[in-house]
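J.: Just a sequence and a predicted model for now, questions to come.
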Amino acid sequence: MSSNAAAARGRSRWGTALAILLLIAAVLGVLALAATRVVEQRIASILGPRGQVGNVQVGLRQVVLTDVAVTGASGQPGARARRVELEPEWTAFLRREAVFKSIVVEGFDFAVVRSPDGVMQIAPALQAALRAGDGGAGRSRRDGPVHVDELILRDGRLEYLDGAVSKPPHRIPFTAVQARLQPLVIPGDGSASDMAFSGTVQDNRNGEATVRAQGKVVVGGADADMTVAARNMDIRYAAPYLAENGAGSLSGGSMDLDMKTSIVERELKASGTVALHNLKFSGDGSLFSLPRKAVLAALKDKSGTVRFEFALSGRLDNPKFSVTRGFSAQVAQGFGHAIGVGAEGAAEGVAGAVKELGNALSDLLSPEKSTPEKSTPEKKQ
């Protein structure tokens, strides 16, 4: 009897322990479901009514979103991402504050838009969604910025649309984009973020072209301190910046660019070097402020590459100052120097300088023309 009682007591203890474990598992399951639901609501409140998320997975340290899409307003490009990893500050996150230790975005597709007045917007559809987001169930979202200690973008596609240089906006598509911003505050609070960017220019006719940028930038502001390097960029993407009035005449070739840009309190200083390779032209008219025929003739004596330095400075809020127009003038001046024309002739099209170039080219292209001998006075007989 005693052994049977002991066995019964043992089974009872195991049964109790199993019941407790099942109860704990059930409670944890309910809590996990509730936590997932809370996180889904918080994500929905941040993205707003235009945002869609395929799936939400909640872990102890991070939240993983898949198939994220934000539709843009009429005529506005949307934003998408295959996977987004969020590492939130949980206490702040549950208090309805958007504070994250890190955000990693993979397989993204969004646009950077520059409006005709020069204002730059990164993923405008996403920014509009963040502004329009509410707390769900009719409640208002807390007023406050989104804080991210580190934002990482991996293996994405980016389309740069510049409405300041052409209408419709000039388009430069990038693939294999990698970028990093740390820290990041949206909307910006005036503090600088460290930034690194690299990408490959899509549909480049001359083989692979890369663009890299690194430095500091004030998100939502104008201040920046950046270095930019572009290699083998198709001239069709660079043309509107190189020749303000003759971009359509540049039909082939490539550009290398090394540039350092500093903007402090809307005062711009930029300098660097430009190399133009194997340029091809079409149409008539002037090129780089010089007659087209003169440019083509001068380029015949070059190795296929024209290289020159530039420097640009001015205030961004000065209506008489245009970065694009100023850079085009610098390119014209440098191009003129590179093919043997004075700075004034290249930048301003001074008639005298162009005439001198024409005379020099005429002599160059007519080698059989002999130099006339000086006449000597005849002796009187």
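T.: Noted; the coordinates are in hand. Residues are numbered from 1 along each chain as shown.
J.: going forward, measure contacts and count neighbours with C-alpha atoms only.
T.: Will do.
J.: Which parts of the chain are helices?
T.: Using DSSP state H, the helices assigned to the chain run over residues 2-47, 90-94, 124-132, 235-242, 292-299, 323-338, 343-348, 351-365.
J.: Would you mind saying which of the ones you listed lies nearest Leu257?
T.: helix 235-242 (10.0 Å; CA to CA).
J.: Which strands and helices lie in contact with that closest one?
T.: In terms of contacts (3 or more CA pairs under 8 Å, 6 or more residues apart in numbering; DSSP states H and E), helix 235-242 is packed against strand 250-264, helix 323-338.
J.: Quick check: Leu23 vs Val148, distance?
T.: Shown here: Leu23 relative to Val148, a distance of 38 Å by CA to CA, to the nearest Å.
J.: Can you say which of the helices and strands packed on helix 235-242 is packed in most?
T.: helix 323-338 (a mean of 22; mean count of other CA atoms under 10 Å).
J.: Once you drop chain neighbours, what's closest to Ala79?
T.: Using CA to CA, 6 or more residues apart in numbering and skipping the chain neighbours, the partner closest in space to Ala79 is Phe110 (4.5 Å).
J.: Count the residues that sit near the one you found.
T.: Residue crowding around Phe110 was assessed by other CA atoms under 10 Å; the count is 21.
J.: Give me the neighbour count for Phe108.
T.: 23.
J.: Any idea how many residues pack against the closest residue in space to it that isn't next to it in sequence?
T.: Computed as CA to CA, 6+ apart, the closest residue to Phe108 that is not its neighbour in sequence is Ala81, at 4.0 Å. Using other CA under 10 Å, Ala81 has 21 neighbouring residues.
J.: want to compare, so here's the second one:
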Amino acid sequence: MPLPLYLLAVAVFAMGTSEFMLAGLLPDIASDLGVPVGTAGSLTSAFAIGMIVGAPLVAVLARNRSTRAGLLVFVLVFTAAHAVGAVATGFPVLFATRVVAAVANAGFLAVALTAAVTLVPPDRKGRALAVLLSGTALATIAGVPGGAALGALLGWRATFWAVALLCLPAALGILRGVPAGREGAGVAGRPSLRAELAELTRPPLLLVMLLGALVNAATFGSLTFLAPVVTGSAGLGEWWVPVALVVFGAGSFAGVTVAGRLSDRRPGRVVALGGPLLLAGWPALALLAGEPIALFPLLFVQGALSFALGSTLIARVLHEAAGAPTLAGAYATAALNAGAAAGPVAAAAALGSPAGESGPLWLSGLLVALALLVAYPALPVLTGGRSSEMPG
């Protein structure tokens, strides 16, 4: 894999850390800025909204720019937003920086997903995407716990500075290693904006976007409320929560790495084999969460299966959106973020159900079951190249 691809993954790592790091920083931020913790929690919602709105909007605005210029602008805006956030003295300013950072994150990921596959031969696209998305997996392993530790030692502002500094190697890699591409508005052979938007009317593309969103909703729904499972169902101390997050993150890294080698050649097999295992794993985790000896191995397995299946489906989004070369990454990003935003909201409702702490785990099982009910009749869409129509 080319070095620029790994540097793009570093930026994805920094952005993933930023997206999830607030969970351990909210009390410190609230105290420092003089707002209730509940108000500080709106920073997470601001980031999610910015990600969902930002991906398609910024991708459209950037389609007449070169790939290199677009990536560089996004990563520098993201860096600047964190630098401003690190010195913010009022909550409204910090809130605004989170929205700006989220829009830049969404734009970067949308363009980077498309750019990553241009850096490698056609038969290695899945591996390239796995390298890029491994940045998110590594963020859950090292970035979020590391950010929480840094915040505890030096304050929340130090974590914001650290995220900003992590983006600088990626900016250098973009300048030195990413081809310019797509210069100007009149690129020969490129579809019009209307033609690219029309791709969203194709059922196969909508199918894989829906599947990716459902699997991602299941993943982040349970991940968001993992702490109550660890401290409630398992009866462990709070310091076991970061351990559980690291175990899940390690599994996700293993899953996305393995899936990267299979999604180019056997995407249907990943779905056909990984899907039922993932489906069985969520209720198993709900039933066995009270046994720590079973909890942690299951967390590793569910992390691996979730990211293996999720990354494969996102790769299929890019395949099916081949007719929208400048917006394909935005469609994939929208599917990812729709799931990441909807999953925790649904899981919060499940947490208040009679199932209690295990509610989000049961909900994740239902979401995966729904995804499989949709996926299996249309398995041919997931097995080959770009489909012209849904199978009958």
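T.: Thanks, I have the structure now. None of the values given here were measured: they were computed from a predicted structure.
J.: what TM-score comes out when they're superposed?
T.: In this superposition the chains share a TM-score of 0.23, using TM-score structural alignment, normalised by the length of structure 1; 160 aligned residues with a CA RMSD of 7.7 Å.
J.: between the helices of structure 1, which gets nearest to Thr273 of structure 1?
T.: Comparing the helices of structure 1 by CA to CA, helix 323-338 comes nearest, at 9.5 Å.
J.: quick check: angle from that closest one to helix 235-242?
T.: Put simply, helix 323-338 of structure 1 runs at 100 degrees to helix 235-242, going by axes from the mean of the first three to the mean of the last three CA atoms, to 10 degrees.
J.: thinking again about what came up before, so Leu23 and Val148 of structure 1 - more neighbours on which side?
T.: Val148 (22 against 12).
J.: on that earlier part again, need the helices of structure 1 in JSON lines (columns: distance to Ala192 of structure 1).
T.: JSON lines is the format used below for the helices of structure 1 (distance: least, CA to CA, whole Å):
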{"stretch": "helix 2-47", "distance to Ala192 of structure 1": "23"}
{"stretch": "helix 90-94", "distance to Ala192 of structure 1": "23"}
{"stretch": "helix 124-132", "distance to Ala192 of structure 1": "19"}
{"stretch": "helix 235-242", "distance to Ala192 of structure 1": "27"}
{"stretch": "helix 292-299", "distance to Ala192 of structure 1": "44"}
{"stretch": "helix 323-338", "distance to Ala192 of structure 1": "22"}
{"stretch": "helix 343-348", "distance to Ala192 of structure 1": "36"}
{"stretch": "helix 351-365", "distance to Ala192 of structure 1": "46"}
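J.: Quick check: which of those helices is nearest to Ser193 of structure 1?
T.: The closest of the helices of structure 1 to Ser193 of structure 1 is helix 124-132. By CA to CA, the value is 17.6 Å.
J.: angle of the closest one against helix 2-47?
T.: 110 degrees.
J.: Quick check: which element contains Leu298 of structure 2?
T.: If you go by DSSP states H and E, Leu298 of structure 2 is part of helix 292-320.
J.: After that helix, which helix or strand is next? Please name it.
T.: helix 328-351.
J.: buried stuff in that next one?
T.: Within helix 328-351 of structure 2, the residues that count as buried by 16 or more other CA atoms under 10 Å are 328-344, 346-348, 350-351.
J.: elements contacting it?
T.: helix 42-62, helix 91-116, helix 203-224, helix 292-320, helix 359-375.
J.: now the ones you listed as JSON lines including distance to Phe160 of structure 2 and mean neighbour count?
T.: Below are these laid out as JSON lines (distance: least, CA to CA, whole Å; neighbours: other CA atoms under 10 Å):
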{"stretch": "helix 42-62", "distance to Phe160 of structure 2": "14", "mean neighbour count": "20"}
{"stretch": "helix 91-116", "distance to Phe160 of structure 2": "11", "mean neighbour count": "24"}
{"stretch": "helix 203-224", "distance to Phe160 of structure 2": "21", "mean neighbour count": "25"}
{"stretch": "helix 292-320", "distance to Phe160 of structure 2": "26", "mean neighbour count": "24"}
{"stretch": "helix 359-375", "distance to Phe160 of structure 2": "30", "mean neighbour count": "22"}
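J.: Would you tell me which of those helices gets closest to Ala286 of structure 2?
T.: helix 359-375 (5.6 Å).
J.: Check the burial of the nearest residue to Gln52 of structure 1 once chain neighbours are set aside by counting its neighbours.
T.: Once flanking residues are discounted, Gln52 of structure 1 sits nearest to Ala69: 5.2 Å by CA to CA, 6+ apart. Other residues near Ala69 of structure 1 come to 21 when the count uses other CA under 10 Å.
J.: State the distance from Ala69 of structure 1 to Leu151 of structure 1.
T.: Counting by CA to CA, the gap from Ala69 of structure 1 to Leu151 of structure 1 is 18 Å.
J.: now Lys293 of structure 1
T.: 51 Å.
J.: Next: Thr66 of structure 1.
T.: 17 Å.
J.: for His170 of structure 1, same thing?
T.: Computed as CA to CA, the His170 of structure 1 to Leu151 of structure 1 distance reads 27 Å.
J.: hmm, back to that, ok, Lys293 and Leu151 of structure 1, which is more surrounded?
T.: A side-by-side neighbour count of Lys293 of structure 1 and Leu151, using other CA under 10 Å, places Leu151 first with 20 against 14.
J.: The more buried one and Val185 touch, don't they?
T.: No: Leu151 of structure 1 is beyond contact range of Val185, at 10.3 Å (criterion: CA atoms under 8 Å).
J.: So the residue nearest to Ala79 of structure 1 sits against Leu158, correct?
T.: Yes: Phe110 of structure 1 is within contact range of Leu158, at 5.3 Å (criterion: CA under 8 Å).
J.: which helices and strands sit right next to the helix or strand encompassing Thr159 of structure 2?
T.: Secondary structure assigned from DSSP H and E places Thr159 of structure 2 in helix 156-177. Judged by 3+ CA pairs under 8 Å, 6+ apart, the packing partners of helix 156-177 of structure 2 are helix 3-20, helix 67-86, helix 144-154.
J.: Next SSE downstream of that helix?
T.: Next in line after helix 156-177 of structure 2, if elements are assigned by DSSP H and E, sits helix 193-198.
J.: Just the buried residues of that following helix, please?
T.: Result for helix 193-198 of structure 2 [16+ other CA under 10 Å]: buried residues 196-197.
J.: Quick one: distance of it to the chain centre.
T.: 25 Å (CA atoms, centre = their mean, to the nearest Å).
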